[in-house]
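Undergrad: give me the fold of what follows.
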Amino acid sequence: MPRTHVDSLMWVEHGTELLAAQVAALDEQEMTAPSALPGWTRKHLVAHVAANADALGNLVHWARTGERRPMYASMDQRNADIEAGAKLSATQLATWLNGSARNLAAAMDALTSDQWRAEVVTAQGRTVSAREIPWLRAREVCVHAVDLGTGLTFADLPDGFLSALVVDIQAKRGLARLPDGPLPEVVAYLAGRPHSLAGVSDLGPWL
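TA: Below you'll find the predicted structure:
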């Protein structure tokens, strides 16, 4: 069953709460430890997710006003902002993460039906309906809640979200067939994360 706009908004809320709870439980030392993403500490990851909310807020502004506002000024600026964010304290990062998520949620909640149908351009250069914004955010908060490396796995995410993610990644990777296995492990494999599937080729990183 295809994902709906309501589904995406629900998964944004769920993933945001999940990630915020994980971050709140980490102290300064734990936040500076490596995340599950190569080369990134947990601070890098949280800075990325916080900055992503601000960036998607630019697309919401674009949809609401018609004023073109790209997610990021440039990829170099995006990367620089993450590096700068990784130098913040754990408390500062948690405040940024939670505040940016609240701002994005409020901005999306204020969009009208017509504004949700407006076209915007993602950081990858894709022209999409503004209705795609909640799905983009849901992917970030849910997948990166796992990447934080606190013990959370894809099995802890809603089955509906995982099924939608399979459809999304399979299309983006151009895969004709999927491996057999439990849904959370198939998602982990497709997303280029550690998995338990045997006899499958490495797909490389995603998101």
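Undergrad: only C-alpha atoms from now on, for both contacts and neighbour counts.
TA: Fine.
Undergrad: which secondary structure elements does the biggest helix by length in the chain contact?
TA: For the chain, the helix that runs over the most residues, judged by DSSP state H, is helix 42-65. On a contact count with 3 or more CA pairs under 8 Å, 6 or more residues apart in numbering; DSSP states H and E, helix 42-65 meets helix 28-31, helix 75-85, helix 90-109, helix 113-116, strand 119-121, helix 133-147.
Undergrad: so Gly39 versus Glu83, what's the distance?
TA: Distance of Gly39 to Glu83, computed by CA to CA, to the nearest Å: 11 Å.
Undergrad: when these two are compared, which one has more neighbours?
TA: The residue with more neighbours, out of Gly39 and Glu83, is Glu83; 17 against 8, by other CA atoms under 10 Å.
Undergrad: who's in contact with the spatially closest residue to that one that is not a sequence neighbour?
TA: With sequence-adjacent residues excluded and distances taken as CA to CA, 6 or more residues apart in numbering, Glu83 is closest to His44, at 6.6 Å. With contact set as CA atoms under 8 Å, 6 or more residues apart in numbering, His44 has these partners: Ile82, Glu83, Gly85, Ala86.
Undergrad: please give the structure of this sequence too, so both can be compared:
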Amino acid sequence: MSGAPLSPEQLALRERQGAGARYDADAAPHAHLDLARRGTAYFARRLMQLDDADLDAPSLLPGWTRRHLVAHVGYNARAVARLVEWARTGVENRMYAFDTQRWDEIVLGATLPTRALRHLVDHAAVHLDVEWRDLTDAQWDAEVVTAQGRTVPARETAWMRAKEVWVHTVDLDNGGSFLDFPPEMVDGIIADVLRAWTRRSEPGAVVLRATDRDAAPGEYGEGGPVVEGAAADLARWLAGRGARRLRVVGGGKLPAIARWF
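TA: Model (predicted):
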């Protein structure tokens, strides 16, 4: 599978950067990589707006300080990079070698000096980007196993990372909003939640109606209430980050929904 032809500007950039520069393979999931990289920049901007002392305050995740959250985002990049390395080398390399590794890393990361914690996020993101750019066309389709036990092609790692950085920026609780997300990220989250519910055969039913979209964003089950609002507000609710500006058509309370993942 080949990508779109390079523009004259892109060709000129590659010539300036030289043969040693890394680029995504033609068969890479370019749209999802773009979302992951833009989300990484979004998280970095919001994190930079926080003073060191601000990191000790609670995040929007129950029981987590911002330090825990920042550590998670950094170590998640390392975990995703392990899957990408698996795809590149063919040698099994799980996201986590043992059941408690994810939480152990978060707890450890939260104790790091603030400068080291910030560097963790930056360096881990760069490492992941390098691993992505080292994949060949064929390696993007190599199978790896997620922390949830799903077998997926390596191209799924770009979307996995995009979800982490965009949603956890909101969890920093310093002004990040689903309203800031690109439309394709919002729509992707809605579709991802519905897919997750379907895989797990979750109970319940709901019809989603986005007031700012021509097409309906989706529905789950049969005969559920119609929940209406902007697509970003629907995504926020489905992602478990609270309900704002949503209404049930015909009246009544919002239905209870299952977790995302």
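Undergrad: pipe the helices and strands packed on helix 42-65 of the first structure into CSV and attach distance to Ala63 of the first structure per row.
TA: Formatted as CSV, those follow (distance: least, CA to CA, whole Å):
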stretch, distance to Ala63 of the first structure
helix 28-31, 35
helix 75-85, 21
helix 90-109, 10
helix 113-116, 5
strand 119-121, 7
helix 133-147, 10
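Undergrad: and Leu111 of the first structure, how close does it get to Ala138 of the first structure?
TA: From Leu111 of the first structure to Ala138 of the first structure the distance is 18 Å (CA to CA).
Undergrad: and the residue nearest to the spatial centre of the first structure, how far from Leu178 of the first structure?
TA: Nearest to the geometric centre of the first structure sits Glu140, at 0.5 Å (CA atoms, centre = their mean). Going from Glu140 of the first structure to Leu178 of the first structure by CA to CA gives 23 Å.
Undergrad: what of Met10 of the first structure?
TA: 27 Å.
Undergrad: with neighbour numbers in mind, choose between those two.
TA: Met10 (16 against 13).
Undergrad: give the contact list for the counterpart of Ala94 of the first structure in the second structure.
TA: Per TM-score structural alignment, the equivalent position to Ala94 of the first structure in the second structure is Arg118. Neighbour list for Arg118 of the second structure: Val70 [criterion: CA under 8 Å, 6+ apart].
Undergrad: repeat for Thr40 of the second structure
TA: Counting by CA under 8 Å, 6+ apart, Thr40 of the second structure makes contact with Ala125, Ala162, Val165, Trp166.
Undergrad: as a markdown table, these with distance to Ala57 of the second structure and neighbour count would be great.
TA: Converted to a markdown table, the contacts of Thr40 of the second structure look like this (distance: CA to CA, whole Å; neighbours: other CA atoms under 10 Å):
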| residue | distance to Ala57 of the second structure | neighbour count |
| --- | --- | --- |
| Ala125 | 24 | 25 |
| Ala162 | 25 | 22 |
| Val165 | 19 | 25 |
| Trp166 | 20 | 27 |
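Undergrad: for those residues, which one is nearest His72 of the second structure?
TA: His72 of the second structure lies nearest to Val165 out of these, by CA to CA, at 10.1 Å.
Undergrad: any idea how many residues pack against His14 of the first structure?
TA: By the criterion of other CA under 10 Å, His14 of the first structure has 16 neighbours.
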